[in-house]
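Visitor: Next come a sequence and a model predicted from it.
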Amino acid sequence: MNHRPDDVGQSLGLPDFIDPSDVVEASFDASTTWGEERSSPASGGFEPRDDEQSSSAGRRGSSGSSFGEGARSSGRGAKGKGRKKKQLTWAEKAERREKRAQKRREEEAAEREKDPLGFAREIVLRQLTAAPKSRAQLADKLREKEVDDDVAEAVLDRMEDVKLVDDEAYAGMLVRSQVASRGLARKALAQELKRKGITPEVAEGALEQVDDDAERAVALQLARKKMTTMSRLDEQTQTRRLAGLLARKGYPPSLVWSVIKEIQGSAAPDEAH
């Protein structure tokens, strides 16, 4: 069925002043703009009119301009979003840290001046909340914060009265935890207690938890665990590594060689089998 131009215009929703044939021609021109070659007169085709060339060039220029502008605009937006903060130099970072530290010192000085006892008590409670501490460790912290010795003494005495600071309980707990987690012998445990500020008398009482039998049992446990990782090594290498391990844990030489002999003697029948 043939349609009249005005019927076609109405079906496309075109205004009365636009000829549908112009729309068809414009569509055809647009399709050639996106890559369809037109035949030249030598190949039997046709050559576009000058007005068509200028029209197509105008459309291509307009489209290219819009696309390029959009790409540049998008690029600027992406660049803006992805912009990184300025990287500080080592000296600038150090300067900032020093300024923050100076501000904290000034604030602490003001608090210490206003309420010395309250300031010291807050430091002690904060330290004990983080982890158990000995009296000597807490005294060192108060000295670091420039708390007067008399004020520190008064606060720590009060903390002992209410059992928040108890060196005997702390030393006993430290010995048990170090034996269980690290397998330390009494010699190494004594060094650890001294490092934590525990007096020799208190340390001696805490070390009574570990007698000769308990110490040997822990050494055997360490040696057996180590032997499971050395099954492919020769006996000399095993001996050297076991001796080094137990010596670092603080075990005396006599106990070390006794444990190694027992471990290697019990392992020999299994290897022969």
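Guide: On my side now, so go ahead.

Visitor: C-alpha only now, for contacts and for neighbours.
Guide: Will do.

Visitor: for this structure, what's the longest helix?
Guide: helix 50-81 (DSSP state H).

Visitor: Please point out which parts of that one sit buried.
Guide: Of the residues in helix 50-81, residue 56 count as buried by neighbour count, 16 or more other CA atoms under 10 Å.

Visitor: Then stretch 109-117?
Guide: Buried, per 16+ other CA under 10 Å, within stretch 109-117: 109, 112, 116, 117.

Visitor: So what touches the helix or strand harbouring the second one?
Guide: Residue 112 belongs to helix 90-114 when elements are defined using DSSP states H and E. Helix 90-114 is touched from outside by 119, 120, 147, with contacts defined as CA atoms under 8 Å, 6 or more residues apart in numbering.

Visitor: Pull the number of nearby residues for the first one.
Guide: This points to residue 119. 22 (other CA atoms under 10 Å).

Visitor: ditto for the last one
Guide: Other residues within reach of residue 147, judged by other CA under 10 Å, total 22.

Visitor: swap in the one 3 residues further on?
Guide: Summarising burial for residue 150: neighbours were counted as other CA under 10 Å, giving 9.

Visitor: Show me which positions of whatever helix or strand it lives in end up buried.
Guide: Using DSSP H and E, residue 150 sits within helix 149-161. Residues 151, 152, 153, 155, 156, 159 are the ones in helix 149-161 that count as buried (16+ other CA under 10 Å).

Visitor: Could you dump the buried residues of stretch 109-117 into a markdown table with distance to residue 14 added?
Guide: Output for those, formatted as a markdown table (distance: CA to CA, whole Å):
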| residue | distance to residue 14 |
| --- | --- |
| 109 | 84 |
| 112 | 86 |
| 116 | 89 |
| 117 | 90 |
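
Visitor: so how far is stretch 240-259 off the chain centroid?
Guide: The chain centre lies 37 Å from the centre of stretch 240-259; the measure is CA atoms, centre = their mean, to the nearest Å.

Visitor: can you check stretch 96-107 too?
Guide: 25 Å.

Visitor: Please apply the same query to stretch 181-201.
Guide: Put simply, stretch 181-201 sits 32 Å off its chain's centre (CA atoms, centre = their mean).

Visitor: What's the end-to-end length of that stretch?
Guide: This stretch, stretch 181-201, spans 24 Å end to end (CA to CA, to the nearest Å).

Visitor: Please spell out which residues along it are buried.
Guide: Under 16+ other CA under 10 Å, the buried positions of stretch 181-201 are 183, 184, 185, 186, 188, 189, 190, 192, 193, 196, 197, 198.

Visitor: Pull out the buried positions in the helix holding residue 112.
Guide: 109, 112.

Visitor: Please state the offset of it from the chain centre?
Guide: The answer for helix 90-114 is 26 Å, by CA atoms, centre = their mean.

Visitor: hold the first one in mind and look at this next one:
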Amino acid sequence: MNHRPDDVGQSLGLPDFIDPSDVVEASFDASTTWGEERSSPASGGLEPRDDEQSSSAGWRGSSGSSFGEGARSSGRGAKGKGRKKKQLTWAEKAERREKRAQKRREEEAAEREKDPLGFAREIVLRQLTAAPKSRAQLADRLREKEVDDDVAEAVLDRMEDVKLVDDEAYAGMLVRSQVASRGLARKALAQELKRKGITPEVAEGALEQVDDDAERAVALQLARKKMTTMSRLDEQTQTRRLAGLLARKGYPPSLVWSVIKEIQGSAAPDEAH
């Protein structure tokens, strides 16, 4: 459908003194092909490079920088930052540990020489903060740190005076906790106290908390708990496993067989039922 120039001018909203054909011709004159398009340097726009360069270098701005080159350089930087550190060999790790240990020994030697009592006292307090200890355990630790015996003796005496070190209280606590948590008999408890450095006299007093009745009650409790896991086993296997369990806990043979007989006797009516 053909339009008259007047109709075109009205549709475009042009003033009467402008010929629409001039507008159309001007618009075509202003357009260029893709390869010829350029932006004014003053405008700061983009300028495509020659065909041979544009595929590898990307767009180049009026300042001369290439966006493609910038992206690639940025990618190289990010890649470099993500590199893993060199993995040390076993020998290199061991060497580093030895250097750190040597440095600590040198620092401790300087502190020990400067203030022997303060150095020993700090060791004892750190040990007691971690967990209760006997006097013998603390003395062993001071010896490991090369504290003189007379200095260690003075510090430990002072700790006993203020009740921070109390072997009787420690032994009593140890017996109660080992009976409750592990179900140990008096024989095993005596061995544990000896291992902690408790003297025989102090250990004997602590073991008075566990009499014959208490020891039997704990043994029965252990055996009943074990029996719940052996309901499908034959009686001979049950006997062997119960005997092994109670013997490892330090119970005497007479008590072991008495407890097993009672446990299996009470279990028989239930199985028959």
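Guide: Everything's here; your move. Since we're looking at a predicted model, the values are computed, not measured.

Visitor: still on that earlier bit, which residues does the next helix or strand after the helix holding residue 112 of the first structure contact?
Guide: For helix 90-114 of the first structure, the following helix or strand on the C-terminal side (DSSP H and E) is helix 116-130. Applying CA under 8 Å, 6+ apart, the contact partners of helix 116-130 of the first structure are 111, 112, 133, 138, 141, 142, 147, 151, 152, 155.

Visitor: Could you tell me the angle between helix 116-130 of the first structure and helix 149-161?
Guide: 50 degrees (axes from the mean of the first three to the mean of the last three CA atoms, to 10 degrees).

Visitor: What is the strand or helix carrying residue 137 of the second structure packed up against?
Guide: For residue 137 of the second structure, the host element (DSSP H and E) is helix 135-144. If you count contacts as 3 or more CA pairs under 8 Å, 6 or more residues apart in numbering; DSSP states H and E, helix 135-144 of the second structure packs onto helix 116-130, helix 149-161.

Visitor: buried ones in that helix?
Guide: 135, 136, 137, 138, 139, 141, 142.

Visitor: Centre of the chain to that helix, how far?
Guide: 30 Å.

Visitor: Run the angle between that helix and helix 116-130 for me.
Guide: Going by the same axes, to 10 degrees, helix 135-144 of the second structure makes 130 degrees with helix 116-130.

Visitor: From residue 110 of the first structure, how far out is residue 103 of the first structure?
Guide: Counting by CA to CA - residue 103 of the first structure and residue 110 of the first structure are separated by 11 Å.

Visitor: ditto for residue 61 of the first structure
Guide: 72 Å.

Visitor: Counterpart of residue 18 of the second structure over in the first structure?
Guide: In the first structure, the residue matched to residue 18 of the second structure (sequence alignment) is residue 18.

Visitor: For its match, which non-adjacent residue is spatially closest?
Guide: residue 9 (7.7 Å; CA to CA, 6 or more residues apart in numbering).

Visitor: So what does the one you found match up with in the second structure?
Guide: Structural correspondence for residue 9 of the first structure with respect to the second structure (sequence alignment): residue 9.

Visitor: is it true that its match touches residue 19?
Guide: Yes - the pair residue 9 of the second structure and residue 19 passes the contact test of CA atoms under 8 Å, sitting 7.3 Å apart.

Visitor: what about those two, which has more around it?
Guide: residue 9 (19 against 14).

Visitor: State the helix or strand in which the more buried one lies.
Guide: helix 5-12.

Visitor: who does that helix touch, helix- and strand-wise?
Guide: Packed next to helix 5-12 of the second structure, using 3+ CA pairs under 8 Å, 6+ apart, are helix 20-30.

Visitor: which helices and strands does the helix it packs on pack with?
Guide: helix 5-12.

Visitor: for the helix it packs on, the distance to its chain's centre please.
Guide: Using CA atoms, centre = their mean, the offset of helix 5-12 of the second structure from its chain centre is 81 Å.

Visitor: That helix vs the first structure, average distance?
Guide: Helix 5-12 of the second structure, aligned to the first structure and superposed, deviates on average by 14.8 Å (mean CA distance after the TM-score superposition for the first structure).

Visitor: residues of that helix that come out buried?
Guide: Quick answer for helix 5-12 of the second structure (16+ other CA under 10 Å): residue 9.

Visitor: Between helix 20-30 and that helix, find me the angle.
Guide: Going by the same axes, to 10 degrees, helix 5-12 of the second structure makes 70 degrees with helix 20-30.

Visitor: got a list of contacts for helix 5-12 of the second structure?
Guide: 15, 16, 18, 19, 20, 21.

Visitor: So among the residues you listed, which ones count as buried?
Guide: residue 20.

Visitor: now residue 241 of the first structure: how far from residue 169 of the first structure?
Guide: Residue 241 of the first structure is 35 Å from residue 169 of the first structure, by CA to CA.

Visitor: wait, residue 188 of the first structure
Guide: 19 Å.

Visitor: And for residue 13 of the first structure?
Guide: Residue 13 of the first structure is 94 Å from residue 169 of the first structure, by CA to CA.

Visitor: Now residue 138 of the second structure: closest residue in space, sequence neighbours ignored.
Guide: That would be residue 124: by CA to CA, 6+ apart, it lies 6.4 Å from residue 138 of the second structure.

Visitor: Can you name every helix or strand that the host helix or strand of residue 269 of the first structure contacts?
Guide: Per DSSP H and E: residue 269 of the first structure is located in helix 253-272. Packed against helix 253-272 of the first structure by the contact rule (3+ CA pairs under 8 Å, 6+ apart) you find helix 212-227, helix 235-248.

Visitor: 7 Å instead, please
Guide: helix 235-248 (3 or more CA pairs under 7 Å, 6 or more residues apart in numbering; DSSP states H and E).

Visitor: Pull out the buried residues from the helix it packs on.
Guide: 238, 239, 241, 242, 243, 245, 246, 247.

Visitor: that older thread, enumerate the positions of the helix holding residue 269 of the first structure that are buried.
Guide: 255, 256, 259, 260, 263, 264.
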